[in-house]
Structures are given as C-alpha cells and as structure tokens.
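> please find the sequence and the predicted model below.
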Amino acid sequence: MKVLVVGNGGREHALAWKIKQSPLLSKLYVAKGNAGIWQIAEKVDISPTDVERLVEFARKEKIDLTVVGPEQPLSEGIVDAFEDAGLRIFGHRKNAAILEASKVFAKNFMKKYGIPTAFYETFDNENEAVDFIKKMGTPIVIKADGLAAGKGVVIAYTEEEAIKTVKDMFGGKFGEASKRIVIEEFLEGEEASYIAMVKGEELVPMATSQDHKRVFDGDKGPNTGGMGAYSPAPVITPEIEKEILEKIMYPTLKGMKSEGREMCGFLYAGLMIGPKGINVLEFNVRMGDPETQPIMRRLESDLLQHMVDILEDKINQVEPVWSDKWSIGVVMASKGYPGKYEKGFEITGVEEAEKDPDIVVFHAGTDIKDGKLVTAGGRVLTVTAVGDTLVEAKEKVYRAVQKIHFEGAHYRKDIGDKGIKRLYK
C-alpha cells in the first residue's frame, strides 16, 4: 500500500514511524513533515492545508490511504475533498470535525446530550463576558471558540487576569478563533487523555495517557500544545474507564450520528477527574500531541491494518495489542515557547541519545539547513523512552534529554511525577 501522512509535527512522526513497521506498506509519503519524518518517508512539498494540491498528488501517485494528523485540515474539509475524489482517507469529515473546531459547538453539544462538562456560558460581547466573570469569581477558564494550536485556553487566577484575557481575545489575539469565547467554571482534579479509533457508533480504545499542558514544572505558566506525556495513566482505573465509555464516548458518537455528523477517525476526550466526577474539558478529532508519541511506543499491533479495517467497516475485528511497558515522552522546546521564539539553531546529540534501544526521538519543529539539523518550531523534539516501570522510563528519558542540545532548549523535569505519586502513595 502507498500511504500519505499529512502533517508536520511530533504526532505525525510517531504515526509515520508506526505505519512504517506495517508489512502492508509499500511506499510512505509525508506532506510536509519535518527532518525526522523525511528519514523514513518521501517528502511531499505541499502544505497540510493545501487540500486541492494534496488531492491532486494522491490521485496522481495512486495513494491507497491518507492519514491526517492535525486538526486544521480536518476542520477545513480535507476528508470531504478526498472522499469526493474517490480517495481513501482516515479522519473526520468537516461537519464532524466541528467538535474540535468550535468550543461553543462542543459545549452546547455536551449540554444537549447530557455529557458531563463544566458549567459555562458563551459570549461574543466583551462587556457581558466581564460581567459574568465578576459574578462567577476566580479561578475561571476562558477559551477561544476556534482553533488556536492548543494555546487558546487560559486559566485566570485573578479577576484582573481574567478581564485582560477577555480583552485580548476580543481584541484579536487569536484572530477569527476568538471572535466568540467560552467562559467556564474551573474544575479541580487531575487531567487525563482518553483516545479511541471510532466509526459510527463503534469505537476501539487506545492506551490511556496523561498530557502536561502548562509550560513549567508543577503545572505553572501558560498553556502550550503539550510539554510531555506518559502512558498508561494510572488515574484512569478500569472503573473510571467504564464510566468514560458509558457516559462520554458512546453518547458522543451516538449524538453526533443522530445529527448527521457521523464520526470516523480518532476521537480524543480531554478529561478532568476530580471531586466533581469525570468531566470533559475538550474534545479533539485527532490524536493528541504529545500523547501519540508514548502511545505509539506501546502499540505492538499493526496501526495501518487497524485503520484499513475500520474504513472497511470491520471495526469489531480490531484488537490493538499493547506492550506491558511504560512509556514517556518529554518535549524539548525553543526558548520563548509558547510565546515568540527564534529558529535555525543547530541540534546535536540525537544520534547519541538513540544509541539506547529504549529511546526514540520524534521530531516536531526541525529542518535541515546546509546539511545540519536545526530548530524550526516552538516544540522541537519529543524524546521518548520505555521501561518496565514508570520510574525507570522517566530516568531513561531524562538521561537521553541531557544528551541533546540546541541553544535555548527548555523542557519540564516533572513529566510522569503525577503517575509515580499515584502508584507509590
């Protein structure tokens, strides 16, 4: 099979790395990818959002399956365009991708179908939003309605910060994405990511994981696209998983289908598990980044075969096989991320780190300039390790991280600690 992976980040490198292992694969392409993916796939110099040219390429090269990594092309209708052209593609149509593309849609959908989520109101007017904040008090959560690369959510701990955030958003901080906003109650607890492969009203769970959204240790600082993750997540016990499936995942698939928005692809529920039970913080219509990286390290069965089976309505036959090992991924980011950052710094030490067979380094914001590996984004690399215990995996991953260097590199040093505390309390 000829396969095209669409996307540029660490998630796409991990998906490509896994697909590359399939005996079904004859040729792997990536649009547009990064320096890591180009080592295992042929580069297609087309932007992930240039749907027309991607359709042309897939037709010309007779691509058997296209796999979409990021949310932007899904929300812009890449799946609809490929299907209209008679091309096979794994991902959600535009009318289903709205579950991630609009926070307002998602919150109203959850309210309509009784899916547990935080109390909220939606606003397109600054004064009304400020009045609501004064009535609700802080801490409070403010979200841009549209896609903002994981940075459109602010937890404001003071009224002053909350009002400034509202003014910034309506002032165009995220462009069209923050013309409408959602303001919701702040929920206490521990976050976890629950991801499944879905089609219609059926699903196949992926391994559980826990992302670390904030930029600094101890969950401090602004939200990012994600600074690290590990799998499995001990906070999701078998009892909690049963509840997630019964109260969140299946009702979501059923509700979306009943509205003519049938889902096919990855469905991700970002959850808060705490004193108020299990609540959905957000839905994503694709794999998470950086959760994909440690999850793919644990998947022993054939991802490509699973996707083909799902598209051929054989989802009931799909049984992923997971390693018993723990896996962990630590994001190495550019100085200044998630704010402004410079690009073009040389990266060294990746080959040295990967001499340990338990280490795989997934590239995100990387490029090749004058024959050298250089930084080209905010999140540069996700260093992953596997181990027999979470403690062992954590020790291995940070040993590897210390071998890799680029100017201004920063990373969290506490990835996995929540799981370790839970396991050894």
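It's in.
> from here on, just use CA atoms for contacts and neighbour counts.
Noted.
> show me the contacts for the spatially most central residue of the chain.
With distances taken as Cα atoms, centre = their mean, residue 288 lies nearest the centre of the chain, 1.8 Å away. Listed by Cα atoms under 8 Å, 6 or more residues apart in numbering, the contact set of residue 288 reads 11, 268.
> then this one, side by side with the first:
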Amino acid sequence: MKVLVIGPGGREHAIVRGLLADPYVHEVHAAPGNAGIAALVPTHQLNANDPEEVTALARKLDVDLVVVGPEAPLVAGVSDRLREAGFPVFGPSREAAALEGSKAFAKQVMAGAGVPTAMAKVASNIGEAAEALDTFGAPYVVKDDGLAAGKGVVVTNDREEALAHAQSCFEAGGEVVIEEFLDGPEVSLFVLSDGRTVVPLAPAQDFKRIHDEDEGPNTGGMGAYSPLSWAPEGLVDEVISRVAQPTIDEMAHRGTPFVGVLYCGLALTSRGLRVIEFNARFGDPETQAVLARLRTPLGGLLMAAAKGQLASVETLRWTPETAVAVVLAAANYPDTPRTNDRIRGIKKANALDGVHVLHAGTALDEEGKLVSAGGRVLAVVGLGEDLVEARERAYDGMALIQLEGGQYRQDIAAKAAWGKVELPQQNASRQAASRSAASSTAEETR
C-alpha cells in the first residue's frame, strides 16, 4: 500500500519508520515532515491544517491510506474531508477529536460512559476559577480547555500562579477545567479503535517537566519508556474494560464514532485507576518508545482501524527489549525556543548498537546543514535487554549529539530502572468502592 503521513514531528518520524518496516507498505510520503523524515521518504510542503490542501495532495499521490499525526489537523476537520473524498483515514473526525480539543467535552463523555476520572469544574471567568480552586484545594490543577500542545496544564501549590494561568486562558478567549489533584504514578496507553473494536498497544510512561526530578514548567514531553515492569498485573485489561471500550461505545452512541488512536493518560492513585486526559492521536514522545518495540506490521494495523476491521487483527507481537526515548530540546524551551542552531553528531549516534535518532524540530538551512527548527528538536531512542541497558544506550547516543544551548533530562526512566517507582497503597474495600463509584468520580460540574 501507499501511505501519506500528515505532520512534522518526532511522532510522525516514528510512524514513518514503522511503516517502512512493514513489508506490505511499498511507498510512504509525508507532509510537511522534517529533515529526518525527508532523508527517508518524499516530503511535501503544505498547510497540514487545511483540509482541502491535504485532500488535494492525497489525490495527486493516489494514496491508499492517510495517517493524520497531530491533533490540530484532526480538530480542523482534515480527516472528515479526506473521508468525504473516499480515502481510508487513520484519525478521528472533527467531532470525535473533541475528546482532545475540549477537556470539558471529554469530561462529559467520561461521565456518560462511567469512566473513572478526577472530579472537575469548568470555569469561564476568574470568579468561577477561584471558587473551583478553593473547592479542590492544593495542589491546584488548571487546564486550558482547548488545544495547547501539551503545555496548557499548570500544577502548582501557588494559588496565585494557578489563577494567573486561568486568567491567561480567559484572555485568549477560552475556558479552563480545574480538577482535583491525582496522586500516584502516571501511565500512557495507546488504544487503536475502528469505531467499535479496540486494540491496546504497550503501556508507557512519559516525563512532562523540563528539568530532572520533575522540576520546572510542563512541556510537550521530555522522554518516555516502555514497557512498564512495575505496572500492576492486569492493568491493560482494566483500562480496556473500564476506560477505553466504554469511551468508544459512548462515542458511537453519540453518533460520532472514534476511528484512530485514543491516548489514555492515566494515574494509578490510592483510590484506583483514574483518567487524567484523553488525546485523539499518538502521544509524543511515548510513540517513539512504543513503536520501537512493535513487530506487528504497522501499516496493516492502521489500515484495519481505518476500514473497521480491527476485530480480525491477530494478537500484537512485540520485541522483548525495553525502549527508552530521551528528548533533546532547544535553548529557552518551553518558553520561546531558539532556532537555527547547528546540530551535529546524529550519524555517530545512529551508528551505535541499539540506538536510533528521531527528528522532531529539525530543518536544513540554505547551505544544507542540519539546524534546529522547533522546541523539541529530536529524540534518541535506546533499545536494550532491560531498562538499565536501554537507558545507557539512549544516553550514550545523546552524548554524541551537539546543539548549542540544548537541554535534556538526565533522569528519564531512572526510578523505574532502579526499582523506585512507588504505587500508592489501596486496601481491598477501598479498591472495590473505587470501582463501584466510577460514574460518580467522572462528574463534571459547571
């Protein structure tokens, strides 16, 4: 099959790499891509958020499948226009993508589906925000209701900082969702959906803060690893039965079937499993780690989802290795990232055993030299027999790459590698109460 991948980042580079490993995929194109993607497949410059431009390119290339990577084209209706034109598409419709495009909508869906999540209030002015903050108390969790590229969330003990973030969202014309704080480690699980059937990928964990020990502001993600040796037994089955399948069923019931990948951002709290957020696409940088281990042909999986045929997919195959992805970010990220800085050493990193580099914010300058072109510049992925070896390989690769002002975390997957991930204690009665109260914890108050 011939596949067109829409998007410019590291997630799309990982998807392109996975598609090229599929023996049934004979040709891959990307739009707009980046310098790393362009070294692998033909790229096409366009406005990825313009449904007509994307559809025209799909027609010109006569592709068999379109994979929409980022959230913005989904919310802009790119998938809808492609489907109207007769193309199989991996990516939800505009209405279904509202699961990510509006956190308030996602809360409504979770309430309807009985999905366990944090209690929340939606605020449209500073008075409502202040009241909600006082209801839940510190730590304060304030989320921009709309798309924010993973950086629209503030978690703080400082009430004034929380109010300031809410005010900035109001001034931009939006609303905020204010939630109770969820304790416990976080887990990301991608679930493929064809609108009815769901197929889970391997769980991962990512690291949102810019600095080690989870210090500093939130980012789009500074690293990830998969699988999770410390995850409770039966976690994936629980997520499917309590979160993913009920959500997909609810979306179908609403007349907006969800076709694509449902990103379940989860917290394993002292009260049991809770959903932090949904995304309507592959998460970045978890995708870089998860797809590095997938051995089932990716193109066939995505096509099965696009055509409503996931029920016929065989059990997924995975390499027994562990994957760690470490992100290199530009100077001044996540505030105002500096661009056009030279990047060196990628060939050396790629030459290491068990290491590959995935580009995100990269481009070629007028002299054909590789330069930074975004906040998160690239990710170094290490594969190893265990988490310790995978980390060593990823960081060995990162040590060979030079970017002036570049910054990366030194502690990606460190706690897990040394067995220091702590799960909150739950007694049996509390766990049972948590399960029976799923619908009440999925409330959304306005």
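Structure's in. What do you need? Every value quoted in this text rests on a predicted model; they were computed, and no experiment measured them.
> circling back to that earlier point, the residue nearest to the centre of structure 1 maps to what in structure 2?
By TM-score structural alignment, residue 288 of structure 1 lines up with residue 283 in structure 2.
> with residue 311 of structure 1 instead?
Under the alignment (TM-score structural alignment), residue 311 of structure 1 maps onto residue 306 of structure 2.
> so what's the residue count around its match?
Residues lying near residue 306 of structure 2 (other Cα atoms under 10 Å) number 26.
> using the three-state scheme, assign the residue nearest to the centre of structure 1.
coil (DSSP: H, G, I helix; E, B strand; the rest coil).
> over to the one 5 residues further on?
Look at residue 293 of structure 1: counting by three-state DSSP, its state is helix.
> please tell me which residues of structure 1 stretch 370-386 of structure 2 aligns onto.
Using TM-score structural alignment, stretch 370-386 of structure 2 pairs with 373-389 in structure 1.
> need the strands for the stretch 201-350 of structure 1, in chain order.
202-205, 210-211, 214-216, 220-223, 228-231, 264-274, 277-284, 326-333 (DSSP state E, counting those that start in this stretch).
> rebuild those strands as TSV, extending it with mean neighbour count and distance to residue 403 of structure 1.
Converted to TSV, these look like this (neighbours: other Cα atoms under 10 Å; distance: least, Cα to Cα, whole Å):
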stretch	mean neighbour count	distance to residue 403 of structure 1
strand 202-205	20	35
strand 210-211	26	23
strand 214-216	20	21
strand 220-223	15	26
strand 228-231	30	18
strand 264-274	23	32
strand 277-284	20	33
strand 326-333	29	12
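> dump those strands into CSV; add distance to residue 371 of structure 1 as well.
Output for those, formatted as CSV (distance: least, Cα to Cα, whole Å):
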stretch, distance to residue 371 of structure 1
strand 202-205, 41
strand 210-211, 33
strand 214-216, 31
strand 220-223, 34
strand 228-231, 29
strand 264-274, 36
strand 277-284, 36
strand 326-333, 21
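> closest to residue 40 of structure 1 out of the ones you listed?
Closest to residue 40 of structure 1 of the strands of the stretch 201-350 of structure 1, according to Cα to Cα: strand 326-333, at 20.1 Å.
> by contact count, what packs against the closest one?
strand 228-231, helix 292-298, strand 379-387, helix 390-401 (3 or more Cα pairs under 8 Å, 6 or more residues apart in numbering; DSSP states H and E).
> quick one: it to structure 2 mean distance?
Strand 326-333 of structure 1, aligned to structure 2 and superposed, deviates on average by 0.2 Å (mean Cα distance after the TM-score superposition for structure 1).
> in structure 2, which residues correspond to that strand?
Aligning strand 326-333 of structure 1 against structure 2 (TM-score structural alignment) gives residues 322-329.
> do the same with stretch 199-219 of structure 1
With TM-score structural alignment applied, stretch 199-219 of structure 1 matches the range 194-214 in structure 2.
> follow-up on the earlier one: tell me which of the strands of the stretch 201-350 of structure 1 lies nearest to residue 391 of structure 1.
Residue 391 of structure 1 sits nearest to strand 326-333 of all those, at 8.9 Å, using Cα to Cα.
> tell me the helix or strand right after the closest one.
Scanning forward in sequence from strand 326-333 of structure 1 by DSSP states H and E, the next helix or strand is helix 350-353.
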